[in-house]
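In: just to be clear, the model below is a prediction. Sequence and coordinates:
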Amino acid sequence: MLDKNSWLLFGILLIYPLIHGLSILTDGGTLREFDRPSKVIMGAAVLLFCLRNPPRFKWLMTGIATGAITAGGRALYDRLVTGYGRAFEWMVPIQGGDISMTLGLISLCGVMWSIKTANRGLTVYFAAASAFGVLGSILSGSRGGWVLFPVILFVLYRIFRDWFSPKVKLGMSLALTLLVIFCLTPQSGVPKRIEAAKSDISLYFSGKNKNTSLGHRFEIWKSSVDSFLEKPLFGWGRHGVRLSQEQQYKRGLITKEAYDFNSHAHNQFLDEMAKRGIIGLGALLALLLIPLYLFKQYLKPSFAPEVRTLAAGGVIVVLSTIDYSLSQAFLYHSSGIVFYCVSVIFLYSALRSQQLMTDKSLL
């Protein structure tokens, strides 16, 4: 039997793909275009299964940590052995780096739990996983994953601040200092990516070159906003938006390179606005904010450490996805939509199971 919160999550996992399906249908699209939204429907089925067969807390958290170590290890291999300029260059570096970052941040929640429960062995393992996960993002050069990183760290501090002893605070400050020092080294690739970003911004706003990496993003963001303003309610659809872009190009409002980029807006929110209007944007926000609302309810100090840890992990998944979606259509890729849905479902079903066990033990 689903409770109110589970029904909320189950409902949005059906509504989001329904909105996309209607958009595809009215836009004259093909069944193949429903491939990505259909994965969210799969998520609804997985949710029902996991609510009946929830993952165990330690298995889930150590599994996530193992994923973070694997991602960071692969990133090191890509940079040091294969000689790739960016980690995960064999796939989409942005997606690989962003997923690695999320795994590392959830592992950081595991560090907090293991310190609270005095589990020293797992503290070391989760700490290593956190470092490897963040390292994977750094080595991928995915700048979008760094935008809200300080904000997310601050949110984690606020969630777990009552668990911190002076010794823990000192250790975290030292770890953060070492991370900053590493990011400032040329080997990390971060200074080079920051300088490139500064150069792209300068060239774009001076009008000297609009076809840089960030300049290209600015152009398609501007295009998406203009398309949305023309059809704000239902949007243009995936194919229809090309007509809007063609009109913009002919009027000299966007560059030819921006017009030729027939994919997405490099911003999940603007992409939804242009293609599916306010209706699509509302469905996207619900897919993000409903899980955030559900997880936030379990962050109070009165809940068991395991429950708060899982809830914090869920909050991190949502906030980091919002972060990535500001400069990349993260959910446009199969890797992004599957990772987001599965992460939310696993963490929520484990959290609900853990809370039910806690309630029974108090009876």
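Out: Received it, and whenever you're ready, just let me know what you need.

In: alpha carbons only for contacts and neighbour counts from here, please
Out: Fine.

In: ok, residues contacting whichever strand or helix holds residue 245?
Out: Assigned by DSSP states H and E, residue 245 falls within helix 241-250. For helix 241-250, the external contacting residues (CA atoms under 8 Å, 6 or more residues apart in numbering) are 223, 227, 235-236, 254-256, 259, 262, 274-275.

In: presented hereafter is structure B, for comparison with structure A:
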Amino acid sequence: MTFTPVLPTGMSAMERGLRYVNSALIFWFFAFLVTGPKNSYATSALLVLSILTLPLSAGHLRTTLKRGAPWMLGIAIYCLYQIARRIVDGGLSAQTDPPARFLGAIPIFIYLARYGFKIEALWAGLVAGCAIGGVAGLQEVIVDGAQRAGVGHHPIAYGSLLGFMGMGCLYAATIYKHMLWRVVLIAAAAMGVIGVLYSGTRGLYPALAACMAYIGYGVLKNRGLSRRTIIAATIGSIALVSTIAWQLPSVQKRAQETLSEYQRISQGNLETSIGHRIQMWHTALFIVSERPVFGLGLDTEKRKALSLDFLKEHHYKPSVLTRYDHLHNLYLNEAAAFGLVGLATLLGLLFGAIHGTSPPFRGAIAVILILIAVEGLSETVLNHNRLTMAFVILVTALRAHSLAAPLRALANKAV
């Protein structure tokens, strides 16, 4: 489905001004997602504006709550449970900042749905983010001689951010009619993929393939091709991209490392990156069996103490649970730390992100969910707070943009 931006009509001077300000802040957030400060001033500004204008949005609050209920409920339940569980585990000194900060997306959603922003600012921000982050990563590896690109982040976190923005750009290229936009978005997507490859994040390789397959399938299906042709073309495209990626020395090196690790694991040696994951995943299942409802919490020493006999029985290294602050699997980590209740709230958050949405932005959210779901099999992807905030802001912005036009129509009708 193609997309052509439509300029809103009947807006007051204040609404137009806020719309331009919102556009600038959305662009700023994504453009400096990789290289900017840990806590973005853009989201802080959006939160302040949302609070200041909340009384002016009260007249449309009922409509906003009704149409945005899945997303707002998903965020609220997930964050409030995270906060409550952390307080129970750590008392008043517990670290509640990340989930508490994500709750700010609710007033931001209400605000953006009422006053809107230019959707081009979001795509331009993703383009700029891929360009800035990608170039910084290339310089770090090619010029500075780093083994893996990170740009101040862990290479996995850096790769996840570039994959997030790159796949967003690739999907946007399929819904725009204007050729210039398509060329720019595809170029940015390519830069994002290159950044991922130079990060050496192996868990992202199948995630990118899944996203590309989904995007390619949608494009070919809209052209009326048969299912068999679509599948063949999708597989061929992924094979072509993989062949091109294989030419990069960093990809070849990671492939050789992976093969070496599998050989060592087959000989019973689990002291490798993949071997550590196997130990953590197995131990996580044990922890869930011992604390199935609310989990054991985030304290790695508690995990080690509870699992010590289990670790010795299976000849695992106890230090594997304290060397990392997570279990390298999104679902097992959530279940072990916060129980099956916590896992349910996480799935509710992901479901709430897409439920009730419509094309063309439904596809953009679906692509990001695929990325998170697949990478989450080998990485605790939402453990990276910057990526989680990017996910929350992207979904909030896209859902709010879809709702902005109906709310403006109601406002004009009331006048």
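Out: Looks like it came in fine. No experiment lies behind these values; they were computed from the predicted model shown.

In: TM value for the aligned chains?
Out: Between these two chains, after superposing, the TM-score reads 0.85 (TM-score structural alignment, normalised by the length of structure 1); 342 aligned residues with a CA RMSD of 2.8 Å.

In: for the equivalent of residue 218 of structure 2 over in structure 1, which non-adjacent residue is spatially closest?
Out: With TM-score structural alignment defining the correspondence, residue 218 of structure 2 maps onto residue 159 in structure 1. Leaving aside its sequence neighbours, residue 159 of structure 1 sits nearest to residue 299 (CA to CA, 6 or more residues apart in numbering; 6.7 Å).

In: residue 305 is in contact with that neighbour, correct?
Out: No - contact criterion CA atoms under 8 Å: residue 299 of structure 1 and residue 305 do not qualify, at 9.5 Å.

In: counterpart of residue 157 of structure 2 in structure 1?
Out: Match for residue 157 of structure 2 (TM-score structural alignment): residue 95.

In: its match contacts residue 330, doesn't it?
Out: Yes - counting by CA under 8 Å, residue 95 of structure 1 does reach residue 330; the two are 6.9 Å apart.

In: anything in contact with each of the two?
Out: Joint contacts of residue 95 of structure 1 and residue 330 (CA under 8 Å, 6+ apart) are residue 336.

In: what about the match of residue 157 of structure 2, neighbour count?
Out: 24 (other CA atoms under 10 Å).

In: packing partners of the strand or helix carrying it?
Out: Secondary-structure assignment from DSSP H and E places residue 95 of structure 1 in helix 93-116. On a contact count with 3 or more CA pairs under 8 Å, 6 or more residues apart in numbering; DSSP states H and E, helix 93-116 of structure 1 meets helix 57-77, helix 120-140, helix 305-325, helix 334-362.

In: closest one to residue 147 of structure 1 among the ones you listed?
Out: Residue 147 of structure 1 sits nearest to helix 305-325 of all these, at 6.8 Å, using CA to CA.

In: show me where the stretch 1-150 of structure 2 has helices.
Out: Ranges of helices within the stretch 1-150 of structure 2 are 13-31, 41-52, 54-57, 61-67, 69-90, 97-102, 105-115, 119-138, based on DSSP state H, counting those that start in this stretch.

In: and among those helices, the most buried is which?
Out: With neighbours defined as mean count of other CA atoms under 10 Å, those peak in mean count at helix 105-115, which reaches a mean of 25.

In: what range in structure 1 does that one sit on?
Out: The aligned range for helix 105-115 of structure 2 is 43-53, by TM-score structural alignment.

In: residue range for stretch 132-145 of structure 2 in structure 1?
Out: Using TM-score structural alignment, stretch 132-145 of structure 2 pairs with 70-83 in structure 1.

In: sorry, that was for stretch 185-192 of structure 2
Out: Residues 126-133 of structure 1 are where stretch 185-192 of structure 2 lands, counting by TM-score structural alignment.

In: centre of the chain to the matching stretch, how far?
Out: With CA atoms, centre = their mean, to the nearest Å as the basis, stretch 126-133 of structure 1 stands 18 Å off its chain's centre.
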